[in-house]
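**Student:** here are the coordinates; sequence isn't available:
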């Protein structure tokens, strides 16, 4: 296939604008064919200088635009279900940013719609599966050198949270990445969630429960803990340590050069996720474009998106005072096989 894949990008905010730049300047084999955002001024700004791109206020207009052969959804989470279902009705391949659909019932509707088609068209944007550090950690665990994995210790920190962030979004939007990463790294489902709330940081906005400490139990008997702290002030930090029967492996400490000067040593801390995971996003979108042009889907499935939403919903119930909450998943359609993640 020599013709460029025409991609409609839904959403021109922080993430959407970065994907528009990536498709236009970094990724090979694709072009931005359409951009949509309710704020058409923002959409025009994000698409400025790109030849032949159409700008629309409505998502479905972009899906029907000339030259569109695939869709990248980077709009706010509540808009994802309608966009995914519209793309599936048109038979368009999709890369959808997480959370795929915030509520499990809506996510399951997407799973059922794709299963009825009898073929995979959609991929969910869990980009940590494409990060070099996470991929190396996955290789170590799968290789068996550490024996059975007993625990994962995870850290997820942001310098500051957006003004619209709620206590629930720490679980639904931030810890969602650790939910998928844990399922993928361990090859196990998460079966229960407990969210603990220390005293809020003085740097957190009023009424925001920040930080939080989240504990997952898994189907294979492992424990996963996540410190999520979205107003830590120091920068964007993501770490993961796997503890096995015969040793441990840790990633996330090598994000900048170590500078020694004037009697001290220091290293830079990224201030934003699009900086920290820039390479992972590039690999993810390139892999999606390559697979799509070959008529395949190779990344995280909508089942993975549904599972993450179900676990996050249980986490929100725990956050609101329900204590330890079990996770119940619907039956997995045959389309998505039996392996976790």
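**Tutor:** Yep, that arrived. As the structure is a prediction and not an experimental result, all values here were calculated from the model. Residues are numbered from 1 along each chain as shown.

**Student:** all contacts plus neighbour counts: C-alpha atoms, from now on.
**Tutor:** OK.

**Student:** I'd assumed residue 295 was in contact with residue 288.
**Tutor:** No. Using Cα atoms under 8 Å, residue 288 is not in contact with residue 295, being 10.3 Å away.

**Student:** of the two, who's got more company?
**Tutor:** residue 288 (23 against 11; other Cα atoms under 10 Å).

**Student:** contacting residues for that one?
**Tutor:** 95, 123, 297, 298, 299 (Cα atoms under 8 Å, 6 or more residues apart in numbering).

**Student:** can you flag the buried ones in the residues you listed?
**Tutor:** By neighbour count, with 16 or more other Cα atoms under 10 Å, the contacts of residue 288 hold 95, 123, 297, 299 as buried.

**Student:** let's bring in a second model and compare:
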């Protein structure tokens, strides 16, 4: 059976997902696309056999030839399309964020709970990265004792001019926030954001880097160095300190060469190079689950919890204080592990 997918949003990440859905993965075809820029959508459709171009996301969701929906549009539009997919009873894969506000996420949770089954999967692809999975296996296995601390870093070589200090939390650190929840099977209790000396590469009025401190309910502390003007590469770091040892991500990609008293290796240039296999694994798992009549991956609850933690992080960025993360009661629908 082939799963017919409709893609809402054909920008950079949308086009990358269309490529993997149509050329890399099995059991799926891109049956329809739409974008706020109709010419861009038509250009993408030209490279897809018999793909339809719709005027808007609602029309795509209503298309009887679309079995499931992938949302890769601008963040503030996610709520509308996810709610429409739930109303249509169609499985929906939504790139992060699930929605940009707590209230919007609440509405999605309420709609999915009312539907009585999980229909939403959120694109936190680091859960599918081989290195992160291996690190979690060590932590969960208990072979080096109980976890105490996690050190993380998210370093971008550069960001577009529209990028803001707030987006360091909402668009970059959000991945580390989800990893922390998933790594320790725990919720975040509080957030604090410290602002170190500002990089000379940052624009005026732009706080870069940031140090984000997450307190888990268990007492584990997670520090995230978030830098978006690192210049040299896309560098992702992670180390968990436990009672009897540590476990950390290996170098991001490639091999290490040793010669003439030196050693060198490659660091990825961007997120696509670093996480291409994770994206592929994530989508293939989702395709297989939807084809079998269900879903898999990070849930709407995971998307909600990440958005609330980011909102709290923005409050902490402005206040300079420790800010508690206040979540609603988790519905029973999400009690089952979603990783």
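**Tutor:** Looks like it arrived, so ask away. Quick caveat: nothing in here was measured; it's all calculated off a predicted structure.

**Student:** name the nearest of the contacts of residue 288 of structure 1 relative to residue 135 of structure 1.
**Tutor:** Residue 135 of structure 1 has its nearest neighbour among the contacts of residue 288 of structure 1 in residue 299, at 13.4 Å by Cα to Cα.

**Student:** tell me which residue of structure 2 matches up with that closest one.
**Tutor:** Aligned by TM-score structural alignment, residue 299 of structure 1 pairs with residue 297 of structure 2.

**Student:** contacting residues for the most centrally placed residue in structure 1?
**Tutor:** The centre of structure 1 sits closest to residue 126, judged by Cα atoms, centre = their mean, with a distance of 3.4 Å. By Cα under 8 Å, 6+ apart, residue 126 of structure 1 lies in contact with 97, 98, 177, 180, 300.

**Student:** the same query, at a cut-off of 10 Å, please.
**Tutor:** With contact set as Cα atoms under 10 Å, 6 or more residues apart in numbering, residue 126 of structure 1 has these partners: 96-100, 176-181, 280-281, 284, 299-301, 304-305.

**Student:** burial measure for residue 34 of structure 1, as a count.
**Tutor:** Counted with other Cα under 10 Å, the neighbours of residue 34 of structure 1 add up to 28.

**Student:** actually residue 265 of structure 2, not the one I wrote
**Tutor:** Neighbours of residue 265 of structure 2 (other Cα under 10 Å): 12.

**Student:** can you map out the helices along the stretch 101-250 of structure 2?
**Tutor:** Along the stretch 101-250 of structure 2, counting by DSSP state H, counting those that start in this stretch, helices occupy 102-115, 130-141, 165-167, 174-184.

**Student:** so which of those helices gets nearest residue 56 of structure 2?
**Tutor:** Among the helices of the stretch 101-250 of structure 2, helix 102-115 sits nearest to residue 56 of structure 2 (Cα to Cα), with 20.0 Å.

**Student:** and the contacts of the closest one?
**Tutor:** Under Cα under 10 Å, 6+ apart, the answer for helix 102-115 of structure 2 is 76, 78-80, 82-84, 86-87, 89, 97-99, 116-120, 299-301, 303-311, 327-328, 330-334.

**Student:** thinking again about what came up before, now the common contact residues for residue 288 and residue 295 of structure 1.
**Tutor:** In contact with both residue 288 of structure 1 and residue 295: residue 93, using Cα under 10 Å, 6+ apart.

**Student:** trace residue 133 of structure 2 over to structure 1, please.
**Tutor:** Here residue 133 of structure 2 is matched to residue 135 in structure 1, going by TM-score structural alignment.

**Student:** before we move on, the earlier item: and which of the buried ones among the contacts of residue 288 of structure 1 is nearest to residue 219 of structure 1?
**Tutor:** Distances from residue 219 of structure 1 to these, taken by Cα to Cα, are shortest for residue 299, at 22.6 Å.

**Student:** ok, so what distance separates the spatially closest residue to that closest one that is not a sequence neighbour from residue 239 of structure 1?
**Tutor:** Counting by Cα to Cα, 6 or more residues apart in numbering, residue 123 is the residue found nearest to residue 299 of structure 1 once chain neighbours are left out, at 5.7 Å. As for residue 123 of structure 1, its distance to residue 239 of structure 1 is 25 Å (criterion: Cα to Cα, to the nearest Å).

**Student:** returning to what we had before: any chance of the helices of the stretch 101-250 of structure 2 in CSV, plus distance to residue 64 of structure 2 and mean neighbour count?
**Tutor:** Shown next, in CSV, are those (distance: least, Cα to Cα, whole Å; neighbours: other Cα atoms under 10 Å):
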stretch, distance to residue 64 of structure 2, mean neighbour count
helix 102-115, 20, 18
helix 130-141, 36, 16
helix 165-167, 37, 17
helix 174-184, 34, 21
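
**Student:** nearest spatial neighbour of residue 129 of structure 1, skipping sequence neighbours?
**Tutor:** residue 135 (6.4 Å).

**Student:** OK, contacts around the one you found?
**Tutor:** Counting by Cα under 10 Å, 6+ apart, residue 135 of structure 1 has contacts 128, 129, 141, 185.

**Student:** going by distance to residue 207 of structure 1, which of the residues you listed wins?
**Tutor:** Using Cα to Cα, those come closest to residue 207 of structure 1 at residue 128, 29.9 Å.

**Student:** quick one: map residue 194 of structure 2 onto structure 1.
**Tutor:** Checking TM-score structural alignment: residue 194 of structure 2 goes with residue 196.

**Student:** ok, how many other residues are close to the closest residue to its match other than its chain neighbours?
**Tutor:** By the measure of Cα to Cα, 6+ apart, the closest residue to residue 196 of structure 1 outside its immediate chain neighbours is residue 213, 5.1 Å from it. Neighbours of residue 213 of structure 1 under the rule other Cα under 10 Å: 19.

**Student:** doesn't residue 200 make contact with residue 213 of structure 1?
**Tutor:** No. Counting by Cα atoms under 10 Å, residue 213 of structure 1 does not reach residue 200; the two are 11.6 Å apart.

**Student:** mutual contacts of those two, please.
**Tutor:** residue 229.

**Student:** what does the residue nearest to residue 196 of structure 1 align to in structure 2?
**Tutor:** By TM-score structural alignment, residue 213 of structure 1 lines up with residue 211.

**Student:** hang on, isn't its match packed against residue 225?
**Tutor:** Yes. Between residue 211 of structure 2 and residue 225 there is a contact at 4.7 Å, judged by Cα under 10 Å.

**Student:** can you check which residues contact both of those two?
**Tutor:** By Cα under 10 Å, 6+ apart, residue 211 of structure 2 and residue 225 have these common neighbours: 152, 153, 173, 194.

**Student:** if we only consider these, which is nearest to residue 244 of structure 2?
**Tutor:** Nearest to residue 244 of structure 2 among those is residue 152, at 19.4 Å by Cα to Cα.
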